[in-house]
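Q: Sharing a sequence plus its predicted fold:
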Amino acid sequence: MRRGGRGAGAGASVAILLSLWFCAAGAAAVGGWLGVRIRDLSETEMDEISAHHGLREGYGVMVVAVLDGSPAARSNLRGGDVIVGFEGRPIVDSGMFQRVVAAAPLDRELPLTVLRRDGRRQVLVRLQPMPREIAGERVAAEFGFFLRESLADARGGPRAGTVDSQALVTDVLPGGPAERGGLRPGDVLRLIDGEPLGSFRDATLILSRVPLDQPLRLVVRRGAEDQLALTLPGPSRP
């Protein structure tokens, strides 16, 4: 039975964002990193691939974007490539691809099978450890929230006037640890597990060290409230 294509909406957007990092859950700074943004195929795309390439059933993941300087860029992966195999294993969907990349070795070139308009080809990639800033954003996503860098105002951080940028919460997943802990879009992170933030980069580096089986303690600024303490439950807990 063919798997269903991923539907539109917040869940699909989050799945695409998470696919960017390829990190094993529970070990944010460990695991192979490819440096692509991917998505699952729609039913129509699966049918087209099956017809065009002679596959018995359409499957794979679509490369949406390739990060500059990443292993994917060095291997000449392109937006629009459909990845259908990794080290000889069929790739059915983005979740499977994340798992196999996270568990793959970093010390040798590994074969990816991709489909392009001109046919099937093999691309060799050498994964690298995930950059800590990206690992930190992945940890935030595991807790159910997303950040972007924002210019700090006069109240931007724990030491007013000394902060160059700040970590602004842009999205919170419905039902996730962040929502259950009271985090909201528009909140500005001030402290993470007791550590003050001087910049957006500080936030991502501190988050990269956060264990996923423990609660995350935050202090945020929300409107006129400058020191709002929140505790987000660990995402690894049932």
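A: Structure's in. What do you need?
Q: C-alpha only now, for contacts and for neighbours.
A: Noted.
Q: Let me see the contact set for residue 149.
A: Neighbouring residues of residue 149 by C-alpha atoms under 8 Å, 6 or more residues apart in numbering: 165, 166, 167, 168, 200.
Q: For it, give its distance to residue 137.
A: 11 Å (C-alpha to C-alpha, to the nearest Å).
Q: one step back: for the contacts of residue 149, which two are the farthest from each other?
A: Spanning the widest gap among the contacts of residue 149 are 165 and 168, at 9.3 Å by C-alpha to C-alpha.
Q: which neighbours do the two share?
A: 149, 150.
Q: In contact with residue 161, which residues are there?
A: Neighbours of residue 161 in contact, by C-alpha under 8 Å, 6+ apart: 153, 154, 155.
Q: Once you drop chain neighbours, what's closest to the first one?
A: Looking back up the chat, that one is residue 153. residue 161 (7.8 Å; C-alpha to C-alpha, 6 or more residues apart in numbering).
Q: Residue 130 now?
A: Per C-alpha to C-alpha, 6+ apart, closest to residue 130 is residue 33, 5.0 Å.
Q: Neighbours of the residue lying closest to residue 80 once chain neighbours are set aside, how many?
A: Leaving aside its sequence neighbours, residue 80 sits nearest to residue 63 (C-alpha to C-alpha, 6+ apart; 5.4 Å). A count of nearby residues for residue 63, using other C-alpha atoms under 10 Å, gives 21.
Q: and residue 63, that one's in a strand?
A: Yes: the assignment for residue 63 by DSSP: H, G, I helix; E, B strand; the rest coil puts it in a strand.
Q: residues in contact with it?
A: Counting by C-alpha under 8 Å, 6+ apart, residue 63 has contacts 36, 37, 38, 39, 78, 79, 80, 81, 82, 83.
Q: Of these, select the buried ones using a PyMOL command.
A: Buried residues within the contacts of residue 63, by 16 or more other C-alpha atoms under 10 Å, are selected in PyMOL with:
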select buried, resi 36+37+38+39+78+80+81+82+83
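Q: can you list the contacts of residue 63 in CSV and add secondary structure?
A: CSV is the format used below for the contacts of residue 63 (three-state DSSP):
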residue, secondary structure
36, strand
37, strand
38, strand
39, strand
78, coil
79, coil
80, coil
81, coil
82, strand
83, strand
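Q: hmm, which two among the contacts of residue 63 are most spread apart?
A: The widest separation within the contacts of residue 63 (C-alpha to C-alpha) is 13.7 Å, between 39 and 78.
Q: residues in contact with the spatially most central residue of the chain?
A: Centrality entry for the chain: nearest residue to the mean C-alpha point is residue 18, 2.9 Å, by C-alpha atoms, centre = their mean. Counting by C-alpha under 8 Å, 6+ apart, residue 18 makes contact with 138, 141.
Q: From residue 134, how far off is it?
A: Taken as C-alpha to C-alpha, the span from residue 18 to residue 134 is 11 Å.
Q: Which element is encountered next along the chain beyond the helix or strand encompassing residue 121?
A: Per DSSP states H and E, residue 121 falls inside strand 119-125. Using DSSP H and E, the next helix or strand after strand 119-125 towards the C-terminus is strand 128-129.
Q: next up, a second structure to put side by side with the first:
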Amino acid sequence: MRLHRLLVPAIVLLAACSGPTSRSEAQPPPLAQPTRAAPSDALNMKASFAPVVRRAAPAVVNISAKRVVRQQVDPFWQMFGMGVPPSRVEGSLGSGVIVRADGIIITNNHVIQGGQEITVALSDRREFPAKVLLVDPRGDLAVLKIDVGSERLPVMPIDDSDEAQVGDLVLAIGDPFGVGQTVTNGIISALNRAADPQGGPMTYIQTDAAINPGNSGGALVDMDGDLIGVNSFIVSRSGGSAGVGFAIPAAMVRRVVEAAAGGGHVLVRSWLGARTQPVTPDIARSLGLDTPQGALVADIWPGGPAERAGLKSGDIILSVNGRPAADPAAVSFAVGAARPGEVLKLGVRRGAGLMTASLRAETPPNRPARDDWQVEGRNPFQGATVVNVSPAVADEIGVDPFLARGVLVLNISRGFAMNAGLRPGDVVRRVNGREIGTVADLRAALSAPAPAWQVTILRGDREITANFRT
């Protein structure tokens, strides 16, 4: 049976906090707890995780999001003026983690996506309406804010050591199946695990700590009680935990929180300025490499960070800041999680030799300017909004700027474009044999009426040519 990636919505109903900053003044003081220590080695497994849980659990919250969905009715009844589409309220439930004492909370984007009313329930069962500060759909992260006045909430520190190793003990805190707060333990099974080995923006921490439907947005916690990841999805044949769960690493969580706290509404990742591809076994043999790992530089963006760092086509990036880079996804994530201005040390193989390149992280440039245009008139693009493709636009949309140079279809409204089958993400290459490099080129190509149109677009990695009459 084929493996399925299952996003895991969750509820978190937490036990009462033990710290005085996380409970109301009317609550009694905490009961004395027996002295315990977290297990430090395999021979000490009779010890307890309770100290770690007491520190971490008060910062985990429950998140509920409600949205109103209008339902379709039978067109027959609409013909007679009957049947205003009824609406129903749908909800999603998940977890979140308080990362700043003034009420800033991190969670998964899919937990709150489309939510019109978002409520956060603290561990002492108080509820607060939340507003969305930032969403990062590509990374499946969202930042919320609740207003708690001058109160200081319990916080789970975001791990900044970047020292997690395969085999480290971890805890997963969440609310699977709505049974109440659940804490499971396991180990880190893998680091830099790529969902898209071709170089997508994310790599994940893989863990065997049980993560079941209902854990989304929950915390993956190390033995210091620090947040090392936000639980996001599982791979399972049955839909239940099979010991293959994935969490978004703290490095990306930290960048998203910093962007939101600084007033940003979207996360703009730093970029490499190069197109890379996996080192396959065949490529490794042809280059005389012992193992097929790293990211092969296939193309360099003129004037970009990679070019200024001295990288060349044919180089293989083997590590970033001393950490091995197994594939392009690992390189993309490491660079994307870096703050603009931060200098990264890249371990590079060039020919038979090894070298170190210093790459200064920076956000992708918005050149050429977007030049948004909603197309009108009798032509195949009527109703489409198009923009010039720049590295910044490519990052926003999630397309490859090296392949998508030209004019990008941003969205489609009612019009001929929708009927013609154009889709957001298509790149316009040619119109009636005329090369299209900018929105200005497309304006010129569509300025004169024509009885027939031949249009060539790039969709993914395929060029498609079609003929239309308008």
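A: Arrived safely, thanks for sending. Values in this document were obtained by computation on a predicted structure and should not be read as measured data.
Q: Can you give me the TM-score here?
A: The TM-score (TM-score structural alignment, normalised by the length of the first structure) is 0.51; 151 aligned residues with a C-alpha RMSD of 3.7 Å.
Q: Most neighbours among the contacts of residue 149 of the first structure, please name it.
A: residue 167 leads the contacts of residue 149 of the first structure on contacts (other C-alpha under 10 Å) with 28 neighbours.
Q: From residue 227 of the first structure, how far off is the nearest residue to it once chain neighbours are set aside?
A: Taking C-alpha to C-alpha, 6+ apart as the measure, residue 167 of the first structure lies nearest to residue 200, with 4.8 Å between them; neighbours along the chain are not counted. Residue 200 of the first structure sits 18 Å away from residue 227 of the first structure, going by C-alpha to C-alpha.
Q: go on, residue 132 of the first structure?
A: On the measure of C-alpha to C-alpha, residue 132 of the first structure and residue 227 of the first structure end up 27 Å apart.
Q: if you count what's nearby, which of these two comes out ahead?
A: residue 132 (19 against 15).
Q: ok, the more buried one touching residue 204?
A: Yes: applying C-alpha atoms under 8 Å, one finds residue 132 of the first structure in contact with residue 204, separated by 7.3 Å.
Q: What lies in contact with the strand holding residue 121 of the first structure?
A: Here strand 119-125 of the first structure has contacts from 53, 71-72, 74-77, 109-115, using C-alpha under 8 Å, 6+ apart.
Q: Report the buried members of the residues you listed.
A: 53, 71, 72, 77, 110, 111, 112, 113, 114, 115.
Q: Farthest pair within those?
A: 53 and 71 (26.6 Å).
Q: Now do the helices in the first structure.
A: 10-18, 43-53, 71-74, 94-102, 132-142, 177-180, 200-207 (DSSP state H).
Q: helices or strands up against the second one?
A: Translated: helix 43-53 of the first structure. Under the contact criterion of 3 or more C-alpha pairs under 8 Å, 6 or more residues apart in numbering; DSSP states H and E, helix 43-53 of the first structure touches no helix or strand at all.
Q: can you do 10 Å?
A: strand 110-116, strand 119-125 (3 or more C-alpha pairs under 10 Å, 6 or more residues apart in numbering; DSSP states H and E).
Q: mind putting the ones you listed in JSON lines, distance to residue 13 of the first structure included?
A: As requested, these are exported to JSON lines (distance: least, C-alpha to C-alpha, whole Å):
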{"stretch": "strand 110-116", "distance to residue 13 of the first structure": "23"}
{"stretch": "strand 119-125", "distance to residue 13 of the first structure": "26"}
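Q: Of all those strands, which one comes closest to residue 92 of the first structure?
A: Here strand 110-116 is closest among those (C-alpha to C-alpha), at 12.3 Å.
Q: Kindly name the residues of the second structure that line up with that closest one.
A: Under TM-score structural alignment, strand 110-116 of the first structure corresponds to residues 344-350 of the second structure.
Q: if we look at the matching stretch, which residues are touching it?
A: Stretch 344-350 of the second structure is contacted from outside by 289, 294-296, 309, 311-325, 331, 334-335, 338, 354-361, using C-alpha atoms under 10 Å, 6 or more residues apart in numbering.
Q: with the first structure superposed, average distance for that stretch?
A: On superposition with the first structure, the mean distance recorded for stretch 344-350 of the second structure (mean C-alpha distance after the TM-score superposition for the first structure) is 0.5 Å.
Q: Look up how far residue 299 of the second structure lies from residue 365 of the second structure.
A: Taking C-alpha to C-alpha, one finds residue 365 of the second structure at 17 Å from residue 299 of the second structure.
Q: who's more crowded, those two?
A: Taking neighbours as other C-alpha under 10 Å, residue 365 of the second structure and residue 299 compare with residue 299 leading, 19 against 15.
Q: Need the counterpart of that one in the first structure.
A: Aligned partner of residue 299 of the second structure by TM-score structural alignment: residue 65.
Q: My guess is that match contacts residue 76. True?
A: No: the pair residue 65 of the first structure / residue 76 is not scored as a contact, 11.8 Å apart, by C-alpha atoms under 10 Å.
Q: Look up how far residue 184 of the first structure lies from the counterpart of residue 392 of the second structure in the first structure.
A: Aligning on TM-score structural alignment places residue 392 of the second structure opposite residue 135 in the first structure. To residue 184 of the first structure, residue 135 of the first structure is 22 Å away according to C-alpha to C-alpha.
Q: how near is residue 169 of the first structure to residue 131 of the first structure?
A: 21 Å.
Q: what do you get for residue 45 of the first structure?
A: In terms of C-alpha to C-alpha, residue 45 of the first structure sits 32 Å off from residue 131 of the first structure.
Q: Give me the nearest residue to residue 190 of the second structure, chain neighbours excluded.
A: In space, residue 190 of the second structure is closest to residue 206, 5.0 Å off (C-alpha to C-alpha, 6+ apart).
Q: helix or strand for the one you found, which one?
A: strand 203-207.
Q: Run the angle between that strand and helix 328-336 for me.
A: Angle of strand 203-207 of the second structure versus helix 328-336, following axes from the mean of the first three to the mean of the last three C-alpha atoms, to 10 degrees, is 110 degrees.
Q: which residues in the first structure does the helix or strand following strand 203-207 of the second structure align to?
A: Going down the chain from strand 203-207 of the second structure, the next helix or strand is strand 219-221, by DSSP H and E. On the first structure, no counterpart of strand 219-221 of the second structure exists by TM-score structural alignment.
Q: Strand 219-221 of the second structure packs against which elements?
A: helix 50-56, strand 87-100, strand 169-174, strand 182-194, strand 227-236, strand 245-249.
Q: For residue 144 of the second structure, which of those is the nearest?
A: strand 87-100 (9.0 Å).
Q: And the helix or strand following the closest one, what does it pack against?
A: Sequence order places strand 104-107 as the next helix or strand after strand 87-100 of the second structure, per DSSP H and E. Under the contact definition 3+ C-alpha pairs under 10 Å, 6+ apart, strand 104-107 of the second structure sits against strand 60-70, strand 87-100, strand 127-136, strand 141-146, strand 227-236, helix 250-261.
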